[in-house]
Each structure stands twice: as structure tokens, then as C-alpha cells.
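**Student:** my questions concern the predicted model and sequence given below.
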Amino acid sequence: MAFRDLLLHIDTYPTPTPEAVIEEAVLLAASLGDKVTGLAFEIEIAVHSNRLADYLIGLSAMAAAEESRSSQACQDVLGHFIGRARDAGVYKDAISAKANHYDVAGKVARVARTYDLCLLPLVDGPNGQLDIAQSVIFESGRPILTFRPGTAAALTQGPKEVVVAWDGSRNAARALADALPILVRAKHVRILTVLNEKPGVLSTTGAQAQRHLAAHGVNTTLDEVDAGGEAIGPAFDRYLDGTAPNLLVMGAYGHSRTQEFLLGGATQHMLARPGCPVLLSH
């Protein structure tokens, strides 16, 4: 069991994904699956006709220069990806397309629908990867694996210690199933249940997840954390600081308000500051 068909999104604008991060992502893809496709967009900037703005500040010329910068960055990042992926023996394809800056997130989600897993580095800066991550999670129907640069090194050597956040919900069940190709290869899996944070989560909640993973030959330990009525994010942080896993698997929570997804507390917290790679499913 393995991820045969991975997708890696690479930023081009306003700051291209650094080469070192692309290399880390390729190594991660090589450790998790068979082949990986790189995806990057050339940004198009719509400029409404404004003679005064063109006269005063050259608005159209500025937009054209930014589009050209993004186009060159697209060629550069995909070229670097192709070289590294071929060296690692996992190259499948490289996709470039054009998109309005505000449409990139939705287009990444649509492409991701026909891949086993989408890899998304979260690089600090104004690139908007959080918007892309949210879009892929809630619109693609496929899992996403996200990481901060430098945090995936242990996972590139193969999954050793993996934590599954489990509350018995549908989203947690989806994440458990989507992560199974990783879980069956892990040396050890911890099933984490956070108590006193939401109704219906009991000390026995993790037993069925443990039973299911045992049927797949996965060695597990049941762990419980008492949130004590505080927000779930700090409870996660304390637990993860103590266990230092290679990967966290969790269901993504959110609800739609006027076609905009609002993230649940745990999802928002782990996307904003993941100390280790996180596999999310919805």
C-alpha cells in the first residue's frame, strides 16, 4: 500500500518557493510514494483600463512586469523541481498554467482532486499558502500533507513515530483512512484523544481506532490528554512537544459561511504553526 500519485504545489508569486524547500518536498515525496507531479501557476494581474493611473504611475506596465516576474519564477521553480525529482527517481510530470492571483487556491484544489495526496510547504511570507491549504482541504476531496521548511527531515527517512488525533468523528475517520499507507509503515502510532474539550469524547473513544489499525498490523498506543476546558491548540502543543512525532494525522474541521470556510480551532492552530508535518483530511 502506497501513495502512487503525489502532487506538489510550488509558489511563484510574490516570492517563489525556495529551492531548499522544493528539495525537502521531493525527498518527502520519495519517502511516501511512487511518483510526484509539480504544479506551479504563472500569475495574471487584471488591470482595469485607467488612463490617469497609466499616465501617473504606469499601472499597466507595472502589472506586465509582475506577470513577467511570475512567469520566469514558474520556469525556474519547475526546472529545479524536475531536476531534483529525476535525481530521486520520482519525477512524473510538471504542470504550469496561468491564473489570476486570487484564483490560484481554487485551481490547485481542482487539480488535486485526481491525486492521492497533495504536498504543500507552508513558507513564511505573503504567498497565501494558508488559503491554498484551506481550499485543497475543503474543496478537493483529497488529503493534504503540509509542513514548515526544515520540519520534514525526519519523515523523509520513513515514518517512525506518528500521532493520530482521534475523537471518533467522521473527519477523523476520513483522515485515518487516508493516512493508512503511512500508518502501516510506521514503527509506532500513537492514538491521541483530547478529553474535556468537546462533548461526546470519552476515555474509551480511541479503542475502536486501535482495533481497526491492529487489523492492519499497526502497532499502537492509546494516549489521552485532558484539555481541562482550555482551547485544544495549547493541549496539542504540550502533547506534541513531549512526543516529538514525525507526523500528525488529523481530521480538518470547518463550516461554510457565504461560501467561505471558517476553520475549526484545532485545524487553524495546526495550519498556523505546525511543529511537524501534518496530514489533514475533510
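**Tutor:** Cool, got the structure. Here the structure is a predicted model, which means the values were calculated and not measured. Numbers count the residues shown, from 1 in each chain.

**Student:** contacts and neighbour counts: CA atoms only from here.
**Tutor:** OK.

**Student:** run the chain-centre distance for the longest strand along the chain.
**Tutor:** Determined from DSSP state E, the single longest strand within the chain is strand 33-44. Strand 33-44 has its C-alpha centroid displaced from the chain centroid by 14 Å (CA atoms, centre = their mean, to the nearest Å).

**Student:** Arg185: helix or strand, and which one exactly?
**Tutor:** Counting by DSSP states H and E, there is no helix or strand that carries Arg185.

**Student:** next one: the one 4 residues further on
**Tutor:** Element membership of Val189 [criterion: DSSP H and E] is strand 188-195.

**Student:** how deep is the residue nearest to Pro277 when sequence neighbours are not counted tucked in, by neighbour count?
**Tutor:** Excluding the flanking residues, the one nearest Pro277 by CA to CA, 6 or more residues apart in numbering is Phe147, at 4.4 Å. Using other CA atoms under 10 Å, the number of residues around Phe147 comes to 25.

**Student:** try this one next to it:
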Amino acid sequence: MSEIQSHGRLPVAPNSPVLRINMPVRDILLQIDTYPDATPTEALDQAVRFTAAVGGVLSALAVEVDIQAPKNPLADYLIGLSQMALEEEQKSRRFCAAALEAFASRAGEAGVLGEVIHGKADLYAVGAYVAERSRTRDLCIVPVVDQFDGQRSVVEAVVFGSGRPVLTFRPGVADLPVGGLGTIVLAWDGSRTAARAMADALPVMQTAREVRVLTVTNEKPSAHSGVGTEVARHLAAHGVNAVVEEVDAGGRRIGMVLEESLAEHRPDLLVMGAYGRSRAREFILGGATEHMLRNPKVPLLLSH
């Protein structure tokens, strides 16, 4: 039997109901850091504006840390170790209350207020706690102020542990767009992980002015010339007109190629699959994921 390809719409019987498969990004969770410092209000504002742009509802999760100081009578006598741990916990609790109050005010004014959640977790289990709470959300937003603030580990925990997409950004460096979304770049290498990222980001791409499907060729076997054509067909079936772009790696690392493309097109968002492998329950990130998280130029929407 010969194969017949058609990129048009499938016929629909008269008066038949239309089943909408794509669900909007409606239920969004914002993770607020409380230790050692609180997530800045600038990050709260950006998350609120992004949620309004995609037509969602935003809930905030601030996690109070539980610091289990080792029982050491000598340390307590010399430096007051137990008291220091207690004071740090109290500081985190205050940050929780203040951040959630600021969030509720901003989200309420913007008309996107969902839940306000004050959680508590062990200092070294915050990422796992946020991942668990993210499993019943359409998207989790995790701001990262700098690469040393511990939020990077939360991003990884949610990406690999929640089964849901993660949007991460760095205020002042890789800001979320102020208004609607202009250009979105979808990094496409033909892999399962890239397909998952495309599906998770589809409702967001439907709100963008332009979508560019970027394939870096001669970098891995699955990312061959022409692999983005079917992506454009699929996106068009969902009302997204995409531009397909191919860039030859030319022996360069994929992170550098992506970075050059982002500098040229200046998108509002990069969508990509997050690669990693587990070693002793710690994820070792793939080259592109590691590079983009370490040197973010635009906000990242990651799926695994």
C-alpha cells in the first residue's frame, strides 16, 4: 500500500463535537527560596507577569527549612551550634511569611492568584519536596538568582523527579518576558526527550508570535538534516507556524552553538529536553543541559 501524506486538517463530520487535546498551561506553581536568602520580589513579579501572559493561575510554594544540627555538647558549649541552627530556621520561617505575603499581593492585583503554600522540609530535601508538590501542576517555575544559591539543585530535582516541565530563569540576566511571548526557540534533535519537551511546551508556543525549530546537525546521529520538517508539520496542526533552522556544529560543543543562535535571534524562551543519567541517585547532566543551566542567556523550559 502506498503512503499518502497530507498536512491538511482531517475531515470532521457535520455537527460533530471537537475534542481539544491540548490543555492550556493553567495550573502553575512558583517555588520560592527561603534559605539562606529569600527569592527577590523582582522574580515574583516576573513569574506573575508570565502567568498572566499565558492565561494561567499561579500558586506559590515557600519551603521553610528544617536544619538538623548534629548533637554535639562540645560544639554547643563552644559556639552554640544548636542555637545557631534554631536561629537559621527562624530566619527561613520569616522569609517564608514575608515572601508569601508579597506574592499574594502581586498575584492578586494581576488576577492570577491561586494557592499560597507554606511548606517545610529538611534542608537537603527541599528539591525532592518541591518535585513531589509539582507532580499535580502543569508547570513549575524555579527562579535561580545565581549559580551558587542552591536553586540549581532544585531545578534538577524537579526536572528529573516531578514528571512535569520546569521553567527556570535568572532575574537580571535571563528575565522572563514582560508582556506576551515574542520568539520561542525549540531545540530539536529528534530524541524522545525533545519530543517530551515539545509536547509540554506546546500550549506556551501557541501564545508566541514566532517559533523557531533549531537543529544542530553533525552533533549526534538523530539530529540529521531535515529532522525538523515533521516538527513544523506537527506544530502547524496545532496552529503554530514554525520556522525550521539547521546549524552545523562544525566540531563545536552544542552548548556554544545554541548560545550563538540565541544571541542572533534573542528569543524570550528556549525549550529543550533535559538530558541526564543517574549515578548514586545524583544526576550527571548532559552537555547542552549543563551549559544552558550554567550560562543562561534566556529563560529555559526543560522537560525530561
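**Tutor:** Yep, that arrived. Everything numeric in this text was worked out from a predicted model, so none of it was measured.

**Student:** quick one: TM-score?
**Tutor:** Remark: TM-score between the superposed chains equals 0.97 [TM-score structural alignment, normalised by the length of the first structure]; 281 aligned residues with a CA RMSD of 1.2 Å.

**Student:** could you pull out the strands for the stretch 151-300 of the second structure?
**Tutor:** Taking DSSP state E, counting those that start in this stretch as the criterion, the stretch 151-300 of the second structure carries its strands at 166-169, 183-187, 210-217, 242-248, 269-273, 276-279, 282-285, 300-303.

**Student:** go through these and name the closest to Val204 of the second structure.
**Tutor:** The closest of the strands of the stretch 151-300 of the second structure to Val204 of the second structure is strand 183-187. By CA to CA, the value is 9.0 Å.

**Student:** residues in the first structure aligned with that closest one?
**Tutor:** Mapping strand 183-187 of the second structure onto the first structure (TM-score structural alignment) gives residues 161-165.

**Student:** mean shift between the matching stretch and the second structure?
**Tutor:** Its aligned residues in the second structure lie a mean 0.7 Å from stretch 161-165 of the first structure after superposition (mean CA distance after the TM-score superposition for the first structure).

**Student:** who touches that stretch?
**Tutor:** For stretch 161-165 of the first structure, the surrounding residues in contact (CA atoms under 8 Å, 6 or more residues apart in numbering) are 172, 176, 183, 186-193, 244-251.

**Student:** now do stretch 289-302 of the second structure
**Tutor:** Residues outside stretch 289-302 of the second structure that contact it (CA under 8 Å, 6+ apart): 147, 152, 159, 165-170, 173-176, 197, 201, 255, 259, 262, 266-275.

**Student:** if any of the residues you listed are buried, give me the ChimeraX selection for them.
**Tutor:** Per 16 or more other CA atoms under 10 Å, the buried members of the contacts of stretch 289-302 of the second structure correspond to this ChimeraX selection:
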select :152,159,165,166,167,168,169,170,174,175,176,197,201,255,259,262,266,267,268,269,270,271,272,273,274,275
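
**Student:** show me the residue at the heart of the second structure, geometrically.
**Tutor:** Geometric centre of the second structure, nearest residue: Leu167, 1.8 Å, by CA atoms, centre = their mean.

**Student:** per the alignment, it pairs with which residue of the first structure?
**Tutor:** Leu167 of the second structure maps onto Leu145 in the first structure, by TM-score structural alignment.

**Student:** I'd say that match and Leu119 touch.
**Tutor:** Yes - counting by CA atoms under 8 Å, Leu119 is a contact partner of Leu145 of the first structure at 4.9 Å.

**Student:** Thr207 of the second structure corresponds to which position in the first structure?
**Tutor:** Per TM-score structural alignment, the equivalent position to Thr207 of the second structure in the first structure is Arg185.

**Student:** could you find the closest non-adjacent residue to that match?
**Tutor:** Leaving aside its chain neighbours, Arg185 of the first structure sits nearest to Pro159 (6.6 Å; criterion: CA to CA, 6+ apart).

**Student:** Ala207 of the first structure now?
**Tutor:** Nearest non-adjacent residue to Ala207 of the first structure, counting by CA to CA, 6+ apart: Leu222, 7.7 Å away.

**Student:** residues contacting the aligned partner of the one you found in the second structure?
**Tutor:** In the second structure, the residue matched to Leu222 of the first structure (TM-score structural alignment) is Val244. Contact analysis of Val244 of the second structure by CA under 8 Å, 6+ apart lists 212-214, 228-229, 232.

**Student:** where do the helices sit along the second structure?
**Tutor:** Taking DSSP state H to define them, one finds helices in the second structure at 41-54, 73-79, 81-110, 126-134, 151-161, 192-205, 229-237, 254-265, 287-294.

**Student:** okay if I get those helices as a markdown table plus distance to Val25 of the second structure?
**Tutor:** Shown next, in a markdown table, are these (distance: least, CA to CA, whole Å):
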| stretch | distance to Val25 of the second structure |
| --- | --- |
| helix 41-54 | 7 |
| helix 73-79 | 49 |
| helix 81-110 | 16 |
| helix 126-134 | 13 |
| helix 151-161 | 17 |
| helix 192-205 | 6 |
| helix 229-237 | 17 |
| helix 254-265 | 24 |
| helix 287-294 | 23 |
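
**Student:** Gln31 of the second structure: which of the ones you listed is closest?
**Tutor:** Of the helices of the second structure, nearest to Gln31 of the second structure by CA to CA is helix 126-134, at 7.2 Å.
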